[in-house]
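Participant: With the input below, show me the fold.
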Amino acid sequence: MTEFIGKAIVIGVGATLLFDLWGQFLRLFGMPKPNWGPPGRWFAHLLRGRVMHEDIARSEPVAGESAIGWAFHYLVGILFAATLLAIWGLGWARQPSFPPALIVGLATVGCGWFILQPGMGMGIAASKRANANQIRLLNILAHIVFAIGLYGTALLTR
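Facilitator: Here you go, the predicted structure:
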């Protein structure tokens, strides 16, 4: 169990770090700086029993919501890595292959589309946003980068 938890933390943090580097890279092309404050606000409200918001920006602010958002972001990355290890086993971490990482990376897009975005008031798969297709494409690309991070971190730490 200790090895499982350790691998999940290291692989999840490594993959999430690459995800964040991808976000910084996109800034070179005019994309806005990633803002984990709104997801932090959503998560803090979730812990208080509120899942759905009309518009998270209009919901009651929460002290430290940006820090909460960053912590939540990395915790989710660790949980996704743990999911990969739970399905494919620690053997995958010892001899990683890309397909399982890609499957998990792409499957996790659904968490954003069907849980986080609707909960924050963006609609399913950002359907309430004027640039919904752009958001969807960026979500898919970011989670492919996350998959590369899962695989790459597992390779580096095997």
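Participant: Going by C-alpha atoms from here, please, whenever you check contacts or count neighbours.
Facilitator: Fine.
Participant: Do a quick rundown of the strands in this protein.
Facilitator: Counting by DSSP state E, no segments of the chain form strands.
Participant: Now the second one, please; I'll put the structures next to each other:
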Amino acid sequence: MLILKGILIGIGANLLFDLWGLLLARLPGMSRPNWAPVGRWFWHLREGRVFHDDIAKAAPYAHENTLGWIAHYAVAILYGVVFALIMGPDWFANPTFLPAWIFAIVTVAAGWFLLQPGLGLGWAASKAPNPAKVRVLNLAAHTVFGIGLYVTALMI
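Facilitator: Below is the predicted model:
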């Protein structure tokens, strides 16, 4: 039952994360989330290639956008299950926001130190045109993810 709850909160948190991304895309200078580069990155993992100088220069994969979306939700579900196992059934009996938020902020490390360097953006997007903007947006998005973990837990 705990794993099922973890799956549900991971999905719920990711849905809120995605809604946040769509809302941000309406602002000037912001674009819609693009999961195709993530899909291409996951595709190349099967060859043992983790880090790229520029994922856009890596060989394309016909279904990379679909794979990117699948990976996006698979990681969110994994995070939900890990969080559920860490917190245990007592947290679900009386969910509180702080542990969900702290966990969500900790998960930004995977993006900063694995995914972004893997895509060729450097550690914590250090090679991006505006690294500070990326970092703030990452922290904001993961805060929204934490809110999603908490709210979904309240709903179930």
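Participant: TM-score for these two?
Facilitator: Overlay of the two chains. TM-score (TM-score structural alignment, normalised by the length of structure 2): 0.96; 155 aligned residues with a C-alpha RMSD of 0.9 Å.
Participant: Now do T16 of structure 1 against G77 of structure 1, distance only.
Facilitator: 6 Å (C-alpha to C-alpha, to the nearest Å).
Participant: same check, this time on G6 of structure 1
Facilitator: 13 Å.
Participant: for L156 of structure 1, same thing?
Facilitator: 17 Å.
Participant: For G6 and G77 of structure 1, indicate the residue with more neighbours.
Facilitator: Neighbour tally, G6 of structure 1 and G77, criterion other C-alpha atoms under 10 Å: the higher count belongs to G77, 25 against 13.
Participant: so what's the more buried one up against?
Facilitator: When contacts are counted by C-alpha atoms under 8 Å, 6 or more residues apart in numbering, G77 of structure 1 touches G12, V13, A15, T16.
Participant: Next up, the contacts around the equivalent of the first one over in structure 2.
Facilitator: In structure 2, the position corresponding to G12 of structure 1 is occupied by G10, as judged by TM-score structural alignment. Contacts for G10 of structure 2 (C-alpha under 8 Å, 6+ apart) come out as Y73, A76, I77, L78, Y79, G80, V81, L149.
Participant: let's go with 7 Å and repeat that
Facilitator: By C-alpha atoms under 7 Å, 6 or more residues apart in numbering, G10 of structure 2 lies in contact with A76, I77, Y79, G80, L149.
Participant: So which of those residues belong to helices?
Facilitator: Judged by DSSP state H, helices contain the following of the contacts of G10 of structure 2: A76, I77, Y79, G80, L149.
Participant: who wins for most neighbours among the residues you listed?
Facilitator: Going by other C-alpha under 10 Å, L149 tops the ones in helices among the contacts of G10 of structure 2 with 33 neighbours.
Participant: Contact partners for that one?
Facilitator: Neighbours of L149 of structure 2 in contact, by C-alpha under 7 Å, 6+ apart: I9, G10, G12, A13, A100.
Participant: Q24 of structure 1 matches what in structure 2?
Facilitator: Q24 of structure 1 maps onto L22 in structure 2, by TM-score structural alignment.
Participant: Return the distance of its match relative to D90 of structure 2.
Facilitator: 34 Å.
Participant: One more: I105 of structure 2?
Facilitator: Taken as C-alpha to C-alpha, the span from I105 of structure 2 to D90 of structure 2 is 22 Å.
Participant: Please identify which of those two sits among more neighbours.
Facilitator: Legend: neighbour count by other C-alpha under 10 Å for I105 of structure 2 and D90, higher for I105 (19 against 9).
Participant: Contacts only, for that one.
Facilitator: L139, H142, T143.
Participant: try 8 Å
Facilitator: Here I105 of structure 2 is in contact with L139, H142, T143, G146 (C-alpha under 8 Å, 6+ apart).
Participant: coming back round to it: in TSV, list the contacts of G10 of structure 2 along with distance to G48 of structure 2.
Facilitator: Shown next, in TSV, are these (distance: C-alpha to C-alpha, whole Å):
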residue	distance to G48 of structure 2
A76	22
I77	23
Y79	23
G80	26
L149	32
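Participant: correct me, but L24 of structure 2 touches F17?
Facilitator: No. If you go by C-alpha atoms under 8 Å, L24 of structure 2 and F17 don't touch, sitting 10.6 Å apart.
Participant: out of these two, which sits in the more crowded spot?
Facilitator: Higher neighbour count among L24 of structure 2 and F17: F17, with 21 against 16, using other C-alpha under 10 Å.
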